[in-house]
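In: Quick one, fold the following:
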Amino acid sequence: MPRSNTITLAPSDFRGVTLVGGGPGDADLITVAGIKALLAADVVVTDRLAPRELLADLDPSIEVIDVAKVPRSRFTAQEEINRLLVERARAGKNVVRLKGGDGYVFGRGFEELLALQEAGVPVRVIPGLSSSISVPALAGIPVTHRGVVHEFTVVSGHLPPDHPGSLIDWPGLAQMRGTLVLLMAVENAGAIAAALIDGGRSADTPAAVICDGSLPTERTIISSLGGLGSDIAGENIEPPAIIVIGEVVTLAG
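Out: Predicted structure coming up:
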């Protein structure tokens, strides 16, 4: 059967919550399924890193709830987000939970799914482009390349290596030859770099910091593992930013 180029609405009889991964930020990079869900929504609960440009094009009757979590500033507790989702869905609304990237890659998407299931609320998932892969690609950096690396690892850097709550084997990561992609790591980049060097990774390992990936303000800073912390401070880099560590950085232009 020939494919249609027409975007149609998601089934109008769905009454529950759709967890939508919105991609890295550029409104053009959300999936077609994600757009369909937005067009059919009664309520949109959105994150700071979601493609917020799309919200301006929604019907004015759609309720938009901003639950942005801003580093060292405004914060919406996850329990409050869960409560809002359950409350609106139980009121018979078709709710879209719009997140940046993919909701299952350090996005607490599965936590929300479990909370909704526990509350007896119908829920479905629409994956999104993870910023861990798409942002380096847009900056000209492949996370893998034949003959260069055979693996890449995506790591959350929201906790420093010496934090008692860290679940990451930093010495083990330091021994790997592949690409490391760090998310939420701007604040702890210096400490992470030091841990990797202490574990055996060369201080000369190429590194890149990609700020505001996919947006008009995107910029890339090329550095090294040893200079990562000082370069981030010197360039006044703020989140959101993706850090790529490995030989693939040398392939970028």
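
In: CA atoms for contacts and neighbours, from now on please.
Out: Noted.

In: State the distance from the nearest residue in space to Gly34 that is not next to it in sequence to Glu63.
Out: Setting aside the residues directly before and after it, Gly34 is nearest to Val20 in space (C-alpha to C-alpha, 6 or more residues apart in numbering), at 5.9 Å. According to C-alpha to C-alpha, to the nearest Å, Val20 stands 16 Å off from Glu63.

In: next up, for comparison:
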Amino acid sequence: MERIVQNPEFEETKQIIEEYASRKYTLQINGLCSVNYRGRAKSKLDRGERIVIKKQDSALLVHGPENYQPKNWQPEVDRWNVQIDEENEELVMESKRTSPEELVEIRFERIDLVTVDQLVDKSELKIRGHEVDIHEAVEEEPEIVEDGLKVVEREKETPAGFIDVFARDTEDKYVVIEVKRNPDYNTVLQLQRYVDEIEEEFSGKIRGILLAPKMTDKILDYLEDRGLEFVEVEMEDVIASYESLNQSQKGLSDFDPSYET
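Out: Predicted structure coming up:
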């Protein structure tokens, strides 16, 4: 842990934010605050005790004391600004994006805790019955995505991360496929990053496909805005049956009394 500060003054918090917000550190601020958002729409969170997290990839999340979903968030922040509002006795933290133009303004009335850390996580979560099975199914049967698709590589490494499935279609166009059980706005942004990286590496039109078992109208709009595609996959087509998977995992009571290890 780089720093832990309890009940800091506004000036000390301001210095910490200025020092670490634009760098690859995880910054957490607990306190009483209100949140204003301006972008494609407008929203406001009245005062409440919240956890504000700035991740090492510049993502910003504002969490309340309940629920796993953030009350407000930004997938990427281009510029940070922090100042002390002497008149209202508040610390004002602003995160701005340029594309699309968005602003999250967090006004702290009280700060209880500030932590700074640089986390390392090189493992990749693989869950049977979830995304890894879709990856394998596409590799074995590319027709799950579309007829004539040919898989070039799985887990193709790029500066933006690992592409789930890299393929070519019947017109010999490169296809970037991102697999997600529960896609969100971040998924769309990640797929766009992969497409951008492949466009730099190869010439010609690059297709981006989000492969998922379900999709919301909002995420579909995000995809269409960026010229990306969606293909629905039925989990029953990927895994023969969830029931058979469960049955294949025997418990102790399933073995004969004479069974020995």
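
In: TM between them?
Out: TM-score for the superposed chains, counting by TM-score structural alignment, normalised by the length of the first structure: 0.27, backed by 136 aligned residues with a C-alpha RMSD of 7.0 Å.

In: ok, back up a step: go ahead and confirm the residue nearest to Gly34 of the first structure touches Glu112.
Out: No - using C-alpha atoms under 8 Å, Val20 of the first structure is not in contact with Glu112, being 11.6 Å away.

In: Just want to know which of the two has more residues nearby.
Out: Each of Val20 of the first structure and Glu112 had its neighbours counted (other C-alpha atoms under 10 Å), and the higher figure belongs to Val20 (29 against 23).

In: What's the first helix or strand after the one helix or strand Val209 of the first structure maps to?
Out: Assigned by DSSP states H and E, Val209 of the first structure belongs to strand 206-211. Per DSSP H and E, the first helix or strand lying C-terminal to strand 206-211 of the first structure is strand 219-224.

In: The helix or strand that that following strand is followed by: which residues count as buried?
Out: On the C-terminal side of strand 219-224 of the first structure, the nearest following helix or strand under DSSP H and E is helix 228-234. Using 16 or more other C-alpha atoms under 10 Å as the burial criterion, the residues of helix 228-234 of the first structure that qualify are Leu228, Gly229, Asp231, Ile232.

In: mind putting those in a markdown table, distance to Val125 of the first structure included?
Out: Rendered in a markdown table, the data for the buried residues of helix 228-234 of the first structure read as follows (distance: C-alpha to C-alpha, whole Å):
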| residue | distance to Val125 of the first structure |
| --- | --- |
| Leu228 | 36 |
| Gly229 | 37 |
| Asp231 | 38 |
| Ile232 | 35 |
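
In: And these, which is closest to Ala37 of the first structure?
Out: Ile232 (37.7 Å; C-alpha to C-alpha).

In: So what touches stretch 154-170 of the second structure?
Out: 135, 138-139, 148-153, 174-179, 190, 193-194, 197 (C-alpha atoms under 8 Å, 6 or more residues apart in numbering).

In: again, only this time at 10 Å
Out: Among residues not part of stretch 154-170 of the second structure, those counted as contacts by C-alpha atoms under 10 Å, 6 or more residues apart in numbering are 131-132, 134-136, 138-139, 142, 146-153, 173-180, 190-198, 201, 206-209.

In: Just the buried ones out of the residues you listed, please.
Out: The neighbour-count test (16+ other C-alpha under 10 Å) applied to those identifies 131, 134-135, 138-139, 142, 149-151, 174-180, 190-195, 197-198, 206-209 as buried.
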